[in-house]
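Trainee: generate a structure from the sequence data that follows.
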Amino acid sequence: MSMLALGPAVMFTPADRPERYAKALERADAVILDLEDAVTPDARPAARDGVRAAWEGRAAGGADGGPLDVARVVVRVNPAGGADHAADLAMLAETGWRTLMLAKAESAAQVDGLVAALGDDVRVVALCETAAGVLAAAELAAHPNVGALMWGAEDLVASMGGSSSRTADGAYRSVVTHARAAVLLAAAAHGAAAWDAVHLDLADEAGLAAEAEDAVALGCAATVCLHPRQVPVVRSAYTPAAEAVERAHRVLAEAEGRHGAFELDGAMVDEVVLAQARAVLRRAEAAGAAAG
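Mentor: Presented below is the predicted three-dimensional model:
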């Protein structure tokens, strides 16, 4: 399957709050209707009803809700093997929602289960947020129905018996940084999009911006948000500065008609630098489309 081209600001929305679906989609580049962590177990039947009704009407939020752009909606289902997972799939089989996020993904066989239940057209974001999931990242990314990988810090640490993903200064602990790198590398190696994890501190816009800028530098396609206020921060981080765009155009223009590496402004330009310049221009084009 080709890379899942959504982003750069993808936002979680509780599936038991259907009045928020359309509003969330207006603010973000894509929305994840969350049947898992954002919904208490007792509210999940109602959440499934909301997701089903959103498909049936292609709208949400009652009379005030606008039409949902199906191509920009992802449904996060509960982890494989549980009763909620089975109920999620039974509901989805009655709808046409086929872009799914698999919570706590840990094996290609679990993705096979989604395909068996819903058909070959299922597109999956595999959420690697347990120790087993991180170790299986390459296997998941190689699955033909997986278009993106995301990672998560808090569930990862909990799966290890730990209690905190960050140090006192706010930096990720070393094992969490390793897990992030493992997931991003697996995605890149198999042509899947890499989605960076949520930033839990909603008031820490500087921290979110720094993490999103790092995600961009490493080639991530999206950073996942928890609140609408995080969306403009992420979009800004994924939008190349005017100087970077100008430099990319100049590098590529200077390369026209040349063969091999050359010097520009005292720096060596080779095919790797040209590839980076093209990536800057792709991000600039995507940012323009998102703004429009």
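Trainee: could you use CA atoms for every contact and neighbour count after this?
Mentor: Noted.
Trainee: burial of the nearest residue to residue 213 once chain neighbours are set aside, as a residue count?
Mentor: Using C-alpha to C-alpha, 6 or more residues apart in numbering and skipping the chain neighbours, the partner closest in space to residue 213 is residue 237 (5.1 Å). When neighbours are counted by other C-alpha atoms under 10 Å, residue 237 registers 21.
Trainee: please apply the same query to residue 165.
Mentor: There are 20 residues near residue 165, going by other C-alpha under 10 Å.
Trainee: wait, it touches residue 178, no?
Mentor: No: counting by C-alpha atoms under 8 Å, residue 165 does not reach residue 178; the two are 11.9 Å apart.
Trainee: ranges for the strands of the stretch 51-200 of the chain?
Mentor: 73-77, 99-102, 123-128, 146-151, 193-196 (DSSP state E, counting those that start in this stretch).
Trainee: which strand or helix spans residue 290?
Mentor: helix 271-291 (DSSP states H and E).
Trainee: if we look at that helix, which residues are touching it?
Mentor: With contacts defined as C-alpha atoms under 8 Å, 6 or more residues apart in numbering, helix 271-291 is touched by 29, 235, 238-240, 244-245, 247-249, 251-252, 260-261.
Trainee: I have a second one here; can you model it like the first so I can compare?
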Amino acid sequence: MSTFTMGPSILFCPADRPDRYAKALQRADAVILDLEDAVAPENRERARTCLVGNPLDPARTIVRVNPVGSDDFAADIKALSSTGYTTIMLAKTEDPRDLAKIPGYRVVALCETALGILNAPAIAAATNVVALMWGAEDLVASLGGSSSRNDSGTYRNVALHARSQVLLAAGAHGKAAIDSVYIDIPDHEGLLAESIDAAASGFRAKASIHPGQMPIIRMAFTPTSEQVQRAQQILDAAQGASGVFTFEGKMVDEPLLRHARATVALSDALHHSLRDNPEE
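Mentor: Now for the predicted structure:
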């Protein structure tokens, strides 16, 4: 199973709104065409028809399907078989055995219930899983709570625990982790702070519900020119060193070299992506 390369800014788009498909993909690095929560139950059959009839680039598209065992799941998979899409997001992933029911697809497992969070390590180990994402509001709802965030806008402790659990589970199995959406759309400052934290913590991407959030997420995940320059200087200094060495008065060992390599690689990848997919 190949690695997950989409992101860092990923935008949800209702699958029953084909008029938004191309616009969403133009603004984002990748798009999630949503057959689940973004579509009213009575519109899901139409959403599947729209999905089949309005193709996007499969390399930059994820399709969120309804949970295994739901009335819509089988119909979603049948519709997908008539498309070129190969990456799906499985809503409310809870049981690793469910992943065996969708062979042939790269799966982004969405852990958004208490059981899904607790089973995240086993879910991440599934061979067809390429990434894990966590969902804050569905998780708290599954616990009988009312909000994932405090009045200050920061996550409650239970949400922070779930966020860390999914990130650690993904990392332990070499899979990508995608951070949850930021639902306070006008709060760009809060989104930027949370996105910077996500990138620094090891999340590979962040999902979003509004196109206006795309530049902010991309900014947070893109290393600054100063960071890239310093990382390259550290790597250059390592060429003439043997083992641990000092750079600008600070110790540099293999973990710091890995950080430097990751910074340079991420910068190269994002600049390559911008060249291939410039915003119009």
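Trainee: with respect to residue 116 of the first structure, which of the contacts of helix 271-291 of the first structure is nearest?
Mentor: residue 29 (29.1 Å; C-alpha to C-alpha).
Trainee: and that closest one, how far from residue 11 of the first structure?
Mentor: Between residue 29 of the first structure and residue 11 of the first structure the distance is 8 Å, computed by C-alpha to C-alpha, to the nearest Å.
Trainee: which of these two has more residues huddled nearby?
Mentor: Between residue 29 of the first structure and residue 11, counted using other C-alpha under 10 Å, the more crowded position is residue 11 (27 against 20).
Trainee: need the three-state assignment for the more buried one.
Mentor: strand (DSSP: H, G, I helix; E, B strand; the rest coil).
Trainee: quick check: it touching residue 30?
Mentor: Yes: counting by C-alpha under 8 Å, residue 30 is a contact partner of residue 11 of the first structure at 6.4 Å.
Trainee: which position in the second structure aligns with residue 113 of the first structure?
Mentor: In the second structure, the residue paired with residue 113 of the first structure is residue 101, using TM-score structural alignment.
Trainee: how about the contacts made by that match?
Mentor: Residue 101 of the second structure makes no contacts at all, as judged by C-alpha under 8 Å, 6+ apart.
Trainee: repeat that for residue 80 of the first structure.
Mentor: Neighbour list for residue 80 of the first structure: 86, 102, 103, 104, 105, 110 [criterion: C-alpha under 8 Å, 6+ apart].
Trainee: the same query, at a cut-off of 10 Å, please.
Mentor: 86, 102, 103, 104, 105, 106, 107, 109, 110, 111, 113, 114 (C-alpha atoms under 10 Å, 6 or more residues apart in numbering).
Trainee: counterpart of the second one over in the second structure?
Mentor: Residue pairing (TM-score structural alignment): residue 102 of the first structure is matched to residue 90 of the second structure.
Trainee: what separation do you get for that match and residue 166 of the second structure?
Mentor: 15 Å.
Trainee: re earlier: reformat the strands of the stretch 51-200 of the first structure as JSON lines; add mean neighbour count and distance to residue 222 of the first structure.
Mentor: Output for those, formatted as JSON lines (neighbours: other C-alpha atoms under 10 Å; distance: least, C-alpha to C-alpha, whole Å):
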{"stretch": "strand 73-77", "mean neighbour count": "24", "distance to residue 222 of the first structure": "14"}
{"stretch": "strand 99-102", "mean neighbour count": "24", "distance to residue 222 of the first structure": "14"}
{"stretch": "strand 123-128", "mean neighbour count": "28", "distance to residue 222 of the first structure": "12"}
{"stretch": "strand 146-151", "mean neighbour count": "29", "distance to residue 222 of the first structure": "9"}
{"stretch": "strand 193-196", "mean neighbour count": "28", "distance to residue 222 of the first structure": "5"}
